[in-house]
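*Asks:* next come a sequence and a model predicted from it.
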Amino acid sequence: MSAVEVIRADVLAGVPHGFLGRRGGASGGVFAGLNVGAGSSDDQAAVAENRMAALAAVRPGATLLTPYQIHSPDCVTVRVPFANGVRPHADALVTDNPALALGIVTADCAPVLLADVEAGVVGAAHAGWKGALGGVTDATVDAMEALGAVRDRIAAAIGPCIARASYEVDAAFRLRFEEADPANERFFADGRAEHAQFDLEGYVAHRLAKAGVRRIEAMGLDTYANEDRFFSYRRATHRGEPDYGRQIAIIGLPG
């Protein structure tokens, strides 16, 4: 296994964290690299090895927890490992336990890592369009606040996700956002007839700012366009590939 690539955000300096792509890892074929998708048809021993390598690169010695992601706005507070290894159906986790590391798995959706260093509280959120519109980042900030974080002290980083240039949507998709808030029109650029290009990263940053987060870093890394660095569900779909890999974003507290 070659060394994994860990992408770190300046805004989270001093906090153990990382956005990992596909570089390194034990998987092959369409999953070549650091595929951490337990729900993929990849060899599960390779997936487990990849997850261990990712954790070791970010927060060695911690217990990695990832939710069973369902594109919801739901956030779960965790202070101990999941009972019997049963993962909650949710799309964000928060903790104040330095023995735990939180992980979010993505393949075009936006991974969001958050921290209030002074309070000793971290969070991780999976923000696809549905969860983002539903308020998954709002729920994460609320849950962090319940653990003692102060929202205007929280720093947040938005990791590799599909960029507007790569994210074509139809008119019905655009209408959902504009009906929720007419100002959301700014996150769409006109495309071919009855279609538009959606800025998921920009929308997620907007929701974080609206929730009171003042320090936000958008990494500006397009999963679809950077095949050598990232897995992409949409790219795999466009190519008619049978399956696709997933990457992971991890955050924890200093231990």
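*Replies:* Received, thanks.
*Asks:* every contact and neighbour count from this point should use C-alpha atoms.
*Replies:* Will do.
*Asks:* next, Leu133: secondary structure please.
*Replies:* helix (DSSP: H, G, I helix; E, B strand; the rest coil).
*Asks:* for Phe19, see how far away Gln44 is.
*Replies:* Applying C-alpha to C-alpha, to the nearest Å, one obtains 21 Å for the distance of Gln44 from Phe19.
*Asks:* er, Asn97 I mean
*Replies:* Distance from Asn97 to Phe19, counting by C-alpha to C-alpha: 20 Å.
*Asks:* and the residue nearest to the spatial centre of the chain, what element?
*Replies:* The geometric centre of the chain, computed from its C-alpha atoms, lies nearest to Pro111 (C-alpha atoms, centre = their mean), at 1.5 Å. Taking DSSP states H and E as the criterion, Pro111 maps to strand 110-116.
*Asks:* Gly135: neighbouring residues, count only.
*Replies:* Residues near Gly135, counting by other C-alpha atoms under 10 Å, number 20.
*Asks:* assess the claim that it and Pro73 are in contact.
*Replies:* Yes. The pair Gly135 and Pro73 qualifies as a contact (C-alpha atoms under 8 Å) at a distance of 5.3 Å.
*Asks:* coming back round to it: comparing Gln44 and Phe19, which shows the higher neighbour count?
*Replies:* For Gln44 against Phe19, the residue with the higher neighbour count under other C-alpha under 10 Å is Phe19, and the figures read 27 against 16.
*Asks:* the more buried one falls within a strand, correct?
*Replies:* Yes. Assessed with three-state DSSP, Phe19 lies in a strand.
*Asks:* what about versus this one:
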Amino acid sequence: METVAPVEVLNAPALAGTAHGFLGRRGGVSDGLHAGLNVGLGSDDGRDAVLQNRRRAADAVLAGAPLVTVHQIHSPDVVTVSEPWGDDARPRADALVTRQRSVLLGILTADCAPVLLADREAGVIGAAHAGWRGALGGVTDATVTAMVALGASVANIAAVVGPCIAQASYEVDAAFEANFVAADTYNAQFFKLGRAGHAWFDLEGYVATRLTAAGVGKVERLGEDTYSQADRFFSFRRATHAGEPDYGRQIALIGLE
């Protein structure tokens, strides 16, 4: 029997003392296009493999804890978790918050930015999926607001932006840039001039800056590019450029012990 590699878990100093991890593709049982730790129920991967991977991922961060995720729709919508729900009962949203212990909040990504948040003093955590649309729509602001409603203090929240597509890998067209600048001229700083009619977008920087602007006390960036590290991370854009028919998803997890 082939031995499965250990799950790779990236931790962030800002979240020290809180069970958390940003996971990539290493340490899973899937093969082919989805080789590794693919946790995407919406992918074309076999369901049994995906469920095994989801359990392996959860156990690598908080062994035995139920994993709670959402059906992500690139929105600013946040749900509050009072008790776990099953994989087939996932609400449509892009962020979760809770003060419940022994529950793992999970966010899936494949280039979008995963954001994990915690106010350790208040015992409140959050997880957000920040693609460009959700980020611009305010998903991180909404997550912070939902955490405050559970008793968190904005100044005490630590937030980490995990592996996502880096600016050097994220070329966008002029209409994309105009959408951000129309929302706020300050956003022009997140675009670097590229070939005619195009620019390079700093998603990680934009998300981190939104968190800081919301008053979050500590904001950290992992600085890991999903697109350029095919051996470590899944990437929607890389799969698209390669003409592949599907792609895997990785997960970011946070829980209160």
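*Replies:* Cool, got the structure. A quick note: this is a predicted structure, and the numbers were derived from the prediction, not measured.
*Asks:* quick revisit: how about the strand holding Pro111 of the first structure, aligned to which bit of the second structure?
*Replies:* Here strand 110-116 of the first structure aligns to the second structure at residues 113-119, judged by TM-score structural alignment.
*Asks:* so who does the residue nearest to the centre of the first structure touch?
*Replies:* For Pro111 of the first structure, the contacting residues are 104-105, 124-127, 158-161, 249, by C-alpha atoms under 8 Å, 6 or more residues apart in numbering.
*Asks:* count of residues packed around the closest residue to Val105 of the first structure other than its chain neighbours?
*Replies:* The shortest distance from Val105 of the first structure to any non-neighbouring residue, by C-alpha to C-alpha, 6 or more residues apart in numbering, is to Ile248 (4.5 Å). Here the neighbour count serves as a burial measure; for Ile248 of the first structure (other C-alpha under 10 Å) it reads 26.
*Asks:* counterpart of Ile248 of the first structure over in the second structure?
*Replies:* Across the two structures, Ile248 of the first structure finds its equivalent in Ile251 of the second structure, going by TM-score structural alignment.
*Asks:* got it, and Gly14 of the first structure?
*Replies:* Residue correspondence to the second structure (TM-score structural alignment): Gly14 of the first structure is matched to Gly17.
*Asks:* which residues in the stretch 51-200 of the first structure form strands?
*Replies:* 63-65, 75-77, 92-95, 100-106, 110-116, 121-127, 155-158, 168-170, 188-190, 195-198 (DSSP state E, counting those that start in this stretch).
*Asks:* got the buried residues for stretch 133-146 of the second structure?
*Replies:* Within stretch 133-146 of the second structure, the residues scored as buried using 16 or more other C-alpha atoms under 10 Å are 134-146.
*Asks:* cool, and stretch 232-239 of the second structure?
*Replies:* Judged by neighbour count using 16+ other C-alpha under 10 Å, the buried positions of stretch 232-239 of the second structure are 232-239.
*Asks:* and what of stretch 111-123 of the second structure?
*Replies:* Buried positions in stretch 111-123 of the second structure, judged by neighbour count with 16+ other C-alpha under 10 Å: 111-120, 122-123.
*Asks:* now stretch 168-175 of the second structure
*Replies:* Across stretch 168-175 of the second structure, burial judged by 16+ other C-alpha under 10 Å covers 169-172.
*Asks:* same question for stretch 18-35 of the second structure.
*Replies:* Going by neighbour count (16+ other C-alpha under 10 Å), the buried part of stretch 18-35 of the second structure is 18-30, 33-35.
*Asks:* and if you look at stretch 85-101 of the second structure?
*Replies:* Residues of stretch 85-101 of the second structure classed as buried under the neighbour-count rule (16+ other C-alpha under 10 Å) are 92-100.
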